[in-house]
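Participant: Provided below for reference: sequence and predicted model.
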Amino acid sequence: MKLLLTSGGVKNKSIHAALEDMLDKPIADCSALCIPTAMYGHPWIGPGVQAWKFITGKEENPMVNLGWKSVGILELTALPSIGEERWMPLVRETDVLLVSGGDALYLSYWMRQSGLADLLPSLSSVYVGMSAGSMVMAPHIGDFFVGWTPPNGGDETLNLVDFSIFPHVDHEMLPHNTMAAAEKWAAGMKGPAYAIDDETAIKVVDGVVEVVSEGNWKRFM
């Protein structure tokens, strides 16, 4: 599976070009599924208008509104109740998964509960994450980002990449997300970590990691 792990969506021409390069056909010919699940677990977002904005492409972060041939909704909390035969073929056939921000641990929990986490490595789709949708690919998120607490506690996520992500560096709405805070966070993480702003994304294809940026980022060991 190809990963485009963003902080704030497909925000600029460089990230857009990286996405186009990862697809095997034009965006206008691609089917997409959007996954809003992470939003429900976040204390500032939750269900309601913000989830609607993401699903309908009305928000300011470019994801759903990039001109896809079709966009469907994959709600992970519903999947355990409908049977794999109802949704797995749809996921296997889609070109792109668009995964919203929100709470990374809530998203990780429902990716596992739904069975999507086990399916992801075998997909040929392009996975485009935003904020928590990107962080969930890491082994851990760190205490700095723990909000919703999973039943077994901890900060473990899916471990599908070997690095962790600190998103939204120096965002005007998030005064605690400074590069200094990211450096302190990274010191407590195991393995490499990236701090990225909303003009930056991390591209992963066949295990090769590339930073795509028109903004500010830093890699920590």
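Facilitator: Done, it's in.
Participant: okay, CA-based contacts and neighbour counts for the rest of this
Facilitator: Will do.
Participant: can you show me the helices along the chain?
Facilitator: For the chain, the helices defined by DSSP state H cover 13-22, 37-40, 49-56, 84-93, 104-114, 116-119, 132-135, 179-187.
Participant: so which of those helices is nearest Phe145?
Facilitator: helix 104-114 (8.1 Å; CA to CA).
Participant: ok so, going back, winner for burial among the helices of the chain?
Facilitator: Highest mean neighbour count of the helices of the chain: helix 132-135, a mean of 29 (counted as mean count of other CA atoms under 10 Å).
Participant: and stretch 104-114, how far from the chain's centre?
Facilitator: How far stretch 104-114 lies from its chain's middle: 12 Å, per CA atoms, centre = their mean, to the nearest Å.
Participant: any chance you could list what contacts it?
Facilitator: 37-38, 41, 76-80, 117-118, 132-133, 135-136, 141, 146-150, 155-158 (CA atoms under 8 Å, 6 or more residues apart in numbering).
Participant: hold the first one in mind and look at this next one:
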Amino acid sequence: MRLLLTSAGVRNARIHDALLALLGRPVADCTALCIPTAMYGHPYAGPGENAWRFVSGRSEQPMTELGWKSVGLLELTALPSIDADRWIPLVREADVLLVSGGDALYLYHWMRESGFVDLLPSLTDTVYVGMSAGSMVTTPRIGADFVGWRPPAGGDDSTLGLVDFSIFPHLDHEMLPENTMADAERWAAGIKGPSYAIDDETAITVVDGTVEVVSDGHWRHFPG
């Protein structure tokens, strides 16, 4: 699996070019599945209008509206109630997974409950495009600052661990006064491992373990 981990979607030409490099062909030749699940676990992201905007391609975080050959919807919370053969082929056949922001632990919980996480090792040709929580869920842990929703059985801030670093998104966002560089430094000290703070004009690509930062904004790497 090739990863494009963004803070706020494919917001600029540099991130778009990185996406094309991961795809290896035009966007118009690729099929996508969008996964809005994380939004439902966040008090400000969904359900309702914001979830609809993401799915319909009318949000301020470009993901589904990039000109894909087709876009399907995969809602992880529904998967445990239907037969696996109704959705697993869709995931295997998709060229791209578009995973929205919201609550990372809620997303992680439903990735496991649905069985979606069990497919990930086999998706070697798939491009995973994450936004905010959709990016954070691929990391080993999100840090206490980003813990909101908690699973019924409890747990810590651990997530998938597909990559070996953590992500602090929306750095210095004008609507998030708690996301300053000083806040990121304090968060990184608690992670006790490598991490990145990225703003909304920045993304991180991961291909075969090679990490590259793609940015028209500002970011910082914390070695841990």
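Facilitator: Perfect, I can see it now. Because the structure is predicted, anything quoted here is derived from the model rather than measured.
Participant: ok, back up a step: of all the helices of structure 1, which lies closest to Val204 of structure 1?
Facilitator: Nearest of the helices of structure 1 (CA to CA): helix 13-22, 9.6 Å.
Participant: now that closest one on structure 2. Mean distance?
Facilitator: Average distance, helix 13-22 of structure 1 versus aligned residues of structure 2 after superposition (mean CA distance after the TM-score superposition for structure 1): 0.3 Å.
Participant: as CSV, the helices of structure 1 with distance to Val211 of structure 1 would be great.
Facilitator: Shown next, in CSV, are these (distance: least, CA to CA, whole Å):
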stretch, distance to Val211 of structure 1
helix 13-22, 10
helix 37-40, 24
helix 49-56, 25
helix 84-93, 27
helix 104-114, 21
helix 116-119, 24
helix 132-135, 13
helix 179-187, 17
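Participant: mind checking which of the ones you listed is nearest Asp162 of structure 1?
Facilitator: helix 132-135 (11.3 Å).
Participant: tell me roughly how far the closest one lies from structure 2 on average.
Facilitator: Mean deviation for helix 132-135 of structure 1: 0.1 Å (mean CA distance after the TM-score superposition for structure 1).
Participant: of the contacts of stretch 104-114 of structure 1, keep whichever come out buried.
Facilitator: Among the contacts of stretch 104-114 of structure 1, those buried by neighbour count (16 or more other CA atoms under 10 Å) are 37-38, 41, 76, 79, 117, 132-133, 135-136, 141, 146-148, 155-158.
Participant: I'd say Asn12 of structure 1 and Asp197 touch.
Facilitator: No - using CA atoms under 8 Å, Asn12 of structure 1 makes no contact with Asp197, being 12.0 Å away.
Participant: between those two, who's got more neighbours?
Facilitator: Neighbour count, other CA atoms under 10 Å: between Asn12 of structure 1 and Asp197, Asp197 has more, with 26 against 15.
Participant: list the contacts of whatever residue of structure 2 lines up with the more buried one.
Facilitator: Counting by TM-score structural alignment, Asp197 of structure 1 corresponds to Asp199 in structure 2. Asp199 of structure 2 sits next to Ser7, Pro169, His170, Leu171, Asp172, His173, Gly217, His218, Trp219 when contact means CA under 8 Å, 6+ apart.
Participant: repeat for Ala8 of structure 2
Facilitator: So Ala8 of structure 2 contacts Gln61, Pro62, Met131, Ser132, His170, Asp200, Glu201 (CA under 8 Å, 6+ apart).
Participant: what's around the first one, how many residues?
Facilitator: Neighbours of Gln61 of structure 2 under the rule other CA under 10 Å: 21.
Participant: can you pull the contacts of it?
Facilitator: So Gln61 of structure 2 contacts Ala8, Gly9, Val10, Arg11, Phe54 (CA under 8 Å, 6+ apart).
Participant: my guess is the third one contacts His16. True?
Facilitator: Yes - taking contacts as CA under 8 Å, Val10 of structure 2 lies within contact range of His16: 5.8 Å.
Participant: ok, back up a step: tell me the spacing between the match of Asp197 of structure 1 and Thr126 of structure 2.
Facilitator: Counting by CA to CA, to the nearest Å, the separation of Asp199 of structure 2 from Thr126 of structure 2 is 25 Å.
Participant: sorry, back to before: got a markdown table for the contacts of Ala8 of structure 2, with distance to Trp68 of structure 2 too?
Facilitator: Converted to a markdown table, these look like this (distance: CA to CA, whole Å):
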| residue | distance to Trp68 of structure 2 |
| --- | --- |
| Gln61 | 15 |
| Pro62 | 12 |
| Met131 | 17 |
| Ser132 | 21 |
| His170 | 26 |
| Asp200 | 22 |
| Glu201 | 21 |
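Participant: let's see which of the residues you listed end up in strands.
Facilitator: Among the contacts of Ala8 of structure 2, the members found in strands (DSSP state E) are Met131.
Participant: name the nearest of the contacts of Ala8 of structure 2 relative to Trp87 of structure 2.
Facilitator: Taking the contacts of Ala8 of structure 2 together and measuring to Trp87 of structure 2 by CA to CA, the closest member is Met131, at 22.4 Å.
Participant: ok, which of the helices of structure 1 comes nearest Lys203 of structure 1?
Facilitator: Lys203 of structure 1 lies closest to helix 13-22 among the helices of structure 1, at 7.6 Å (CA to CA).
Participant: can you pull out the residues in contact with that closest one?
Facilitator: Contacts for helix 13-22 of structure 1 (CA under 8 Å, 6+ apart): Lys2, Leu4, Val10, Pro26, Ile27, Val126, Thr200, Ala201, Lys203, Val212, Ser213, Glu214.
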